[in-house]
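The sequence and its predicted three-dimensional model are supplied below.
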Amino acid sequence: MKSSNLILGLMLLAFNWSLSQKIVEGQVLSEHNEPISYVNIGIINENTGTVSDINGYFKINIDNDKLNHLLTFSSPGFENYQVRINDIDETKDRKFLLSSKTIKIPEVIITLKNTQDVKLGTTSYSTMVAGYVRVNNDKNKDIQEFAKELNIKKPSKIKDIHMNLFNVIESDKRNFRVNIYDIKDGLPNNKINTENIIIDQKLQNGWNTFDVSSYHLVYDKPIFISIEYIPQIPGEPEPFRYSGKLFGKSITRNASLGKWQTKKGLTMSIYVTVAQ
């Protein structure tokens, strides 16, 4: 009898939980009906989000108290698309179309002759500092993003990014996205890279290098660069932890389009190599 009551109680709890949420799912496509991979989907600054898979499909659980909010779809090279959550029907084959964005960015000229490689960021780490990755990923398949401010003062081409990791779980490969932001109030602001820079790479304990030399990432003023971890499934085990160093500050966010969080007293061990 006690076992039956327990099962009934769990069923009622699950039923009540499902009633308190709305499930939105579908596929994100371009205006040419081509799937868009790894689109950030969420409520801006509300830490409720997800990311589409390689074929543009997604599923997100949204609490009922947020149904009057706008759901935003964001991907480099496309205009943001927004729709009020209450206006979305719950059919599984719902299509969300994004329009291509035409961006005119002032060209930054760098003469590759006689350049030298310079490291910008945090090039060392302390075993006393550890960062956790598995955050807000039980309900929705959501990202975690790590940002590092680069105090660029003259034309610089970003060649590669380095991040120190430990407790790496053995896996074939992990997916990451590299983002570039301008700066407002000391935080990442607008995304200014126009390409969807996806890195599919096997990880190791220690320093990991992400090669972005094939992209035109040339800047002549301070920016934020971020590494965005893209999980494969909701609720996956913690894939790795990141190293850091005492003092300074770390800037992260735990949801697509979520609010940036600043922690003072430590900084993440991330640096880039640039040609200047």
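The structure has been received and is ready for your questions.

alpha carbons only for contacts and neighbour counts from here, please
Fine.

from what I can see residue 156 touches residue 213, true?
No. The criterion here is C-alpha atoms under 8 Å, and residue 156 misses it with residue 213 at 11.8 Å.

Tell me which of those two has more neighbours.
residue 156 (25 against 14; other C-alpha atoms under 10 Å).

which residues touch the more buried one?
The neighbourhood of residue 156, defined by C-alpha atoms under 8 Å, 6 or more residues apart in numbering, consists of 110, 218-220, 274-276.

got it, and residue 30?
By C-alpha under 8 Å, 6+ apart, the neighbours of residue 30 are 36, 97-100.

Neighbour-wise, which one of the residues you listed leads?
Most surrounded of those: other C-alpha under 10 Å gives residue 98, at 23 neighbours.

For it, list the residues it contacts.
Neighbour list for residue 98: 28-31, 73, 78-81 [criterion: C-alpha under 8 Å, 6+ apart].

Return the member of those nearest to residue 267.
Nearest to residue 267 out of the contacts of residue 98 is residue 73 (C-alpha to C-alpha; 30.0 Å).

show me the contacts for that closest one.
With C-alpha under 8 Å, 6+ apart, residue 73 has these contacts: 39-42, 80-82, 98.

try residue 261
251-253.

re earlier: most surrounded residue in the contacts of residue 156?
Result: residue 274 is most packed of those (other C-alpha under 10 Å), 23 neighbours.

Relative to residue 169, how far out is that residue?
30 Å (C-alpha to C-alpha, to the nearest Å).

show me where the stretch 101-250 of the chain has strands.
117-121, 126-131, 144-150, 156-166, 174-184, 187-191, 197-201, 206-211, 218-219, 223-230, 241-253 (DSSP state E, counting those that start in this stretch).

For residue 24, which of those is the nearest?
strand 223-230 (19.3 Å).

returning to that earlier point: what's the most distant pair in the contacts of residue 98?
31 and 73 (14.0 Å).

Stretch 61-78 spans what distance, first to last residue?
End to end - C-alpha to C-alpha - stretch 61-78 spans 24 Å.

One more to weigh against that first structure:
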Amino acid sequence: MKRSLLLIATLQFLFVFAHAQSILSGLVKDSDGKEISYVNIGIKNSKTGTVSTIDGKFSISIPDSLLRDSLTFSSVGFNEKSFLIAQLMANKNLTVTLNEKVTTLAEVKISNIKRKQYKLGITGRTPMLSIPSRSYQKTDIIEQARLIHLKKPSKLINANIFVLSESMKAVNIRLNFYAVENGMPGKRLVEKTIIKKANLQKGWFTIDLQDEDIYLDQDFVVAFEYLPSEQSAISFAAKLGAADSFLRSNSQGIWRKNSVGGCSIYVTAEQ
């Protein structure tokens, strides 16, 4: 009996020890002191991450096993910053300041010849096939993406993803564009904050880009980032056998390929 009680106590201790976490809270601002919304915060290549609220506040649970790592802060239009977690934990009134990124737009030459519009990506789906997505933390993101191949310089007209889930309340979805590095999403390619707030319904979810003046002349990855809401999971349509589709389930996390099929994502491009 005593041995059984000792074993149970030991297992409980090991469980608590393995799941011990520290809470880090703070505020993210720009160099002018203005709060920055929806900053991606996390430990790179881990499952630990979060996103700042609309007023720049954040709170993140960090496993004690990762307290010697660095916490990275990144946001559209700002230089990425990383800090040793131990240093951040020592600050009782933590405020992280991000500096605006100075970017030089590369010139993209578009022919004056009358241009046509093309749908690039996956415009169909396989019935009964879906890609359920869930973030590792309730306060973190889900991001679905796919590689788009360009044969000539293009202006992007819109971006589309087929959603199978429906939402009772409006949710925020941010559109991101990444360069291609070794066949996977790499560094951010377009430094523009593009967020659409809407109630999700089954069907194509479209973000209009007509007025964004986005011109690209290289292959790129387009990504739909589902920002935290009361609905922590969402399902997307997919096409069986379609390649070049990616997913990540937390800020600063690892991109992985969708194995069963490619998420139904396409862009309309004017060439």
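Looks like it arrived, so ask away. All values reported here derive from a predicted model rather than from experimental measurement.

rewinding a little: closest to residue 143 of the first structure among the contacts of residue 261 of the first structure?
For the contacts of residue 261 of the first structure, the nearest to residue 143 of the first structure is residue 253 (8.3 Å; C-alpha to C-alpha).

what do we get in the second structure for that closest one?
Aligning on TM-score structural alignment places residue 253 of the first structure opposite residue 248 in the second structure.

Surely its match and residue 140 touch.
No. In this structure residue 248 of the second structure lies outside contact range of residue 140 using C-alpha under 8 Å: 10.8 Å.

Neighbour count for the two, which is higher?
Shown here are residue 248 of the second structure and residue 140; by other C-alpha under 10 Å, residue 140 has more neighbours (26 against 23).

Let me know the closest of the contacts of residue 30 of the first structure to residue 165 of the first structure.
Among the contacts of residue 30 of the first structure, and counting by C-alpha to C-alpha, the member closest to residue 165 of the first structure is residue 36, at 29.2 Å.

ok, and the closest non-adjacent residue to that closest one?
residue 56 (4.9 Å; C-alpha to C-alpha, 6 or more residues apart in numbering).

Tell me how far the one you found lies from residue 79 of the first structure.
16 Å.

More neighbours: which of the two?
Per other C-alpha under 10 Å, whichever of residue 56 of the first structure and residue 79 has more neighbours is residue 56, with 20 against 14.

show me the contacts for residue 62 of the second structure.
So residue 62 of the second structure contacts 21-24, 48 (C-alpha under 8 Å, 6+ apart).

In the first structure, what residue corresponds to it?
Under the alignment (TM-score structural alignment), residue 62 of the second structure maps onto residue 62 of the first structure.

Sticking with its match, tell me its helix or strand.
Applying DSSP states H and E as the criterion places residue 62 of the first structure in strand 57-63.

with the second structure superposed, average distance for that strand?
By mean C-alpha distance after the TM-score superposition for the first structure, the fitted strand 57-63 of the first structure averages 0.6 Å away from its aligned residues in the second structure.

rewinding a little: now, which of the contacts of residue 62 of the second structure lie within strands?
Secondary structure from DSSP state E places 21-24 of the contacts of residue 62 of the second structure in strands.

What's the PyMOL syntax to select whichever of those residues are buried?
With 16 or more other C-alpha atoms under 10 Å as the burial test, the buried ones among those are selected in PyMOL as follows:
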select buried, resi 21+24
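
List the residues that contact the equivalent of residue 212 of the first structure over in the second structure.
Taking TM-score structural alignment for the superposition, residue 212 of the first structure sits opposite residue 209 in the second structure. Counting by C-alpha under 8 Å, 6+ apart, residue 209 of the second structure makes contact with 156-159.

ok, now with 6 Å
Neighbouring residues of residue 209 of the second structure by C-alpha atoms under 6 Å, 6 or more residues apart in numbering: 157-158.

what about residue 22 of the second structure, distance to residue 133 of the second structure?
Applying C-alpha to C-alpha to residue 22 of the second structure and residue 133 of the second structure gives a distance of 26 Å.

what residue lies at the spatial centre of the first structure?
residue 228 (3.5 Å; C-alpha atoms, centre = their mean).

Was I right to think that residue contacts residue 174?
No. Applying C-alpha atoms under 6 Å, one finds residue 228 of the first structure not in contact with residue 174, separated by 11.0 Å.

hang on, the earlier thing: out of the contacts of residue 98 of the first structure, which are inside helices?
When the contacts of residue 98 of the first structure are checked against helices (DSSP state H), there are no matches.

Turn the residues you listed into JSON lines, including distance to residue 265 of the first structure.
JSON lines is the format used below for the contacts of residue 98 of the first structure (distance: C-alpha to C-alpha, whole Å):
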{"residue": "28", "distance to residue 265 of the first structure": "40"}
{"residue": "29", "distance to residue 265 of the first structure": "42"}
{"residue": "30", "distance to residue 265 of the first structure": "43"}
{"residue": "31", "distance to residue 265 of the first structure": "46"}
{"residue": "73", "distance to residue 265 of the first structure": "34"}
{"residue": "78", "distance to residue 265 of the first structure": "37"}
{"residue": "79", "distance to residue 265 of the first structure": "37"}
{"residue": "80", "distance to residue 265 of the first structure": "35"}
{"residue": "81", "distance to residue 265 of the first structure": "37"}
